[in-house]
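Student: Dropping the sequence and predicted coords here.
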Amino acid sequence: MRHGSIQGASGRVRPLTLLGDPVLHQPCADVTDFGPSLAGLVQDMFATMYAAQGVGLAANQVGEGLRVFVYDCEDDDDVRHVGHVVNPRLVEADGVVIRGPEGCLSLPGLEAGTPRFDHARVEGLDVTGAPVVIHGTGWFARCLQHECDHLEGRTYTDRVTGWRRRRVLRQAARASWS
């Protein structure tokens, strides 16, 4: 979608699905139609992510059970990465495991220390079906792993254990959006 336009400028903001919605807890289906509806979904996802002030957004977070995510995220060297991936596969997650604060647009206002590798590689397609490979380090690697988890029907709360997990789930149960 590098046609000189701003990502999401032509999209509409969609309502976010929140923790507990069944679409967040099921693996998403592969995209098979690379037509205008997919391009529109990607634009809507960018618009929604920006409106919610997020750095990544998976399609199931706007109620679409499809393997697509968008991102606008910096790595630990302050390099900005903006794009989308269709039918992504996390093919590498390695390096040092770092427990860092992680939030989610589907759990607004909450975060928990979540362990993630500091390097990730994702392979997939763009909206035209052309192959893409994305390498991420640091914060951006965390974002890639987080969004791939969403497409498998997981949220970061599934990666958190012990008292951190109990605390964030208790906070979610008491949240005004719950």
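Tutor: Arrived safely. Residues are numbered from 1 along each chain as shown.

Student: From here on, just use CA atoms for contacts and neighbour counts.
Tutor: Fine.

Student: Can you classify the residue sitting nearest the centre point of the chain by secondary structure?
Tutor: The centre of the chain sits closest to Glu147, judged by C-alpha atoms, centre = their mean, with a distance of 2.9 Å. Following DSSP: H, G, I helix; E, B strand; the rest coil, Glu147 is assigned to helix.

Student: And here is the other one:
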Amino acid sequence: MAVRTIRLFGDPVLRAVSAPIDAIDDGIRSLVQDLLDTVELPGRAGVAAPQIGVGLRAFSYNIDGEIGYVLNPVLAEVRGEPVPVGEGCLSVPGLWHDALRHPWARVTGVDLDGNEVVLEGEGLMAQALQHETDHLDGMLYLSRLAPDDRKRAMREVRESAWF
């Protein structure tokens, strides 16, 4: 289908809670293909539907060469105490800060055929699962920064060329 433009910090769709997908139709199949096409670009670990302007609960991922998607994902389980992990976001380009993330995570959802999907892992996979489900809940990783880091990050956003 198409590589879609990433919405940037300040776009209201990034702050809204995404709606569940009630029916899988041609529009949802097209959305999934766009999410997959968009996440395939180098340097991308995940793309949530709100990042391409669609307020529905879906995201794609590209972790260690494995590319996929999940519809109606739920962060079902996390393990371990949250630790600071270097993180960036396509919707906040050029910034990199330590966000608090659990070292292991599991997401459950469905695929286009309505079959259950379970994604789990540690490291980058755990981080991506938490990051992308945050997007679906209207949260950017900046909200997970320590107060002083968040203040510095917001200054960097205001001073950025894209803002």
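Tutor: Here it is on my side, so go on. None of the values given here were measured: they were computed from a predicted structure.

Student: The second structure: which residue goes with the residue nearest to the centre of the first structure?
Tutor: Here Glu147 of the first structure is matched to Glu132 in the second structure, going by TM-score structural alignment.

Student: What of Leu66 of the first structure?
Tutor: By TM-score structural alignment, Leu66 of the first structure lines up with Leu56.

Student: Excluding sequence neighbours, find me the nearest residue to Phe117 of the first structure.
Tutor: Spatial nearest neighbour of Phe117 of the first structure, chain neighbours left out: Val97 (4.3 Å); criterion: C-alpha to C-alpha, 6 or more residues apart in numbering.

Student: Am I right that the one you found sits in a strand?
Tutor: Yes: according to three-state DSSP, Val97 of the first structure belongs to a strand.

Student: Contact partners for the equivalent of it over in the second structure?
Tutor: In the second structure, Val97 of the first structure lines up with Pro82, judged by TM-score structural alignment. Pro82 of the second structure sits next to Leu100, Arg101, His102, Pro103 when contact means C-alpha atoms under 8 Å, 6 or more residues apart in numbering.

Student: List only those of these flagged as buried.
Tutor: By neighbour count, with 16 or more other C-alpha atoms under 10 Å, the contacts of Pro82 of the second structure hold Leu100, Arg101, His102, Pro103 as buried.

Student: mind listing the strands for the second structure?
Tutor: According to DSSP state E, the second structure carries its strands in the segments 46-48, 58-63, 66-79, 83-87, 97-101, 104-110, 116-122.

Student: ok, Pro73 of the second structure - how many residues close by?
Tutor: 24 (other C-alpha atoms under 10 Å).

Student: cool, and the one 5 residues further on?
Tutor: For Val78 of the second structure, the neighbour count with other C-alpha under 10 Å is 20.

Student: got it, and Val133 of the first structure?
Tutor: 14.

Student: aligned partner of it in the second structure?
Tutor: Checking TM-score structural alignment: Val133 of the first structure goes with Val118.

Student: which residues touch the closest residue to that match other than its chain neighbours?
Tutor: Nearest residue to Val118 of the second structure in three dimensions, chain neighbours excluded: Thr108, at 4.6 Å (C-alpha to C-alpha, 6+ apart). For Thr108 of the second structure, the contact set (C-alpha under 8 Å, 6+ apart) comprises Pro73, Val74, Leu75, Ala76, Glu116, Val117, Val118, Leu119.

Student: who wins for neighbours among these?
Tutor: Greatest neighbour count in these, by other C-alpha under 10 Å, goes to Pro73: 24 neighbours.

Student: So what does that one match up with in the first structure?
Tutor: Counting by TM-score structural alignment, the partner of Pro73 of the second structure is Pro88.

Student: if I look at the nearest residue to that match once chain neighbours are set aside, how far off is Gly138 of the first structure?
Tutor: Computed as C-alpha to C-alpha, 6+ apart, the closest residue to Pro88 of the first structure that is not its neighbour in sequence is Gly124, at 4.3 Å. Per C-alpha to C-alpha, to the nearest Å, Gly124 of the first structure is found 20 Å from Gly138 of the first structure.

Student: same deal with Gly153 of the first structure?
Tutor: According to C-alpha to C-alpha, Gly153 of the first structure and Gly138 of the first structure sit 23 Å apart.

Student: go on, Leu144 of the first structure?
Tutor: Per C-alpha to C-alpha, Leu144 of the first structure is found 10 Å from Gly138 of the first structure.

Student: Between those two, which is the more surrounded one?
Tutor: Neighbours were counted for Leu144 of the first structure and for Gly138 using other C-alpha under 10 Å; Leu144 has more, 26 against 19.
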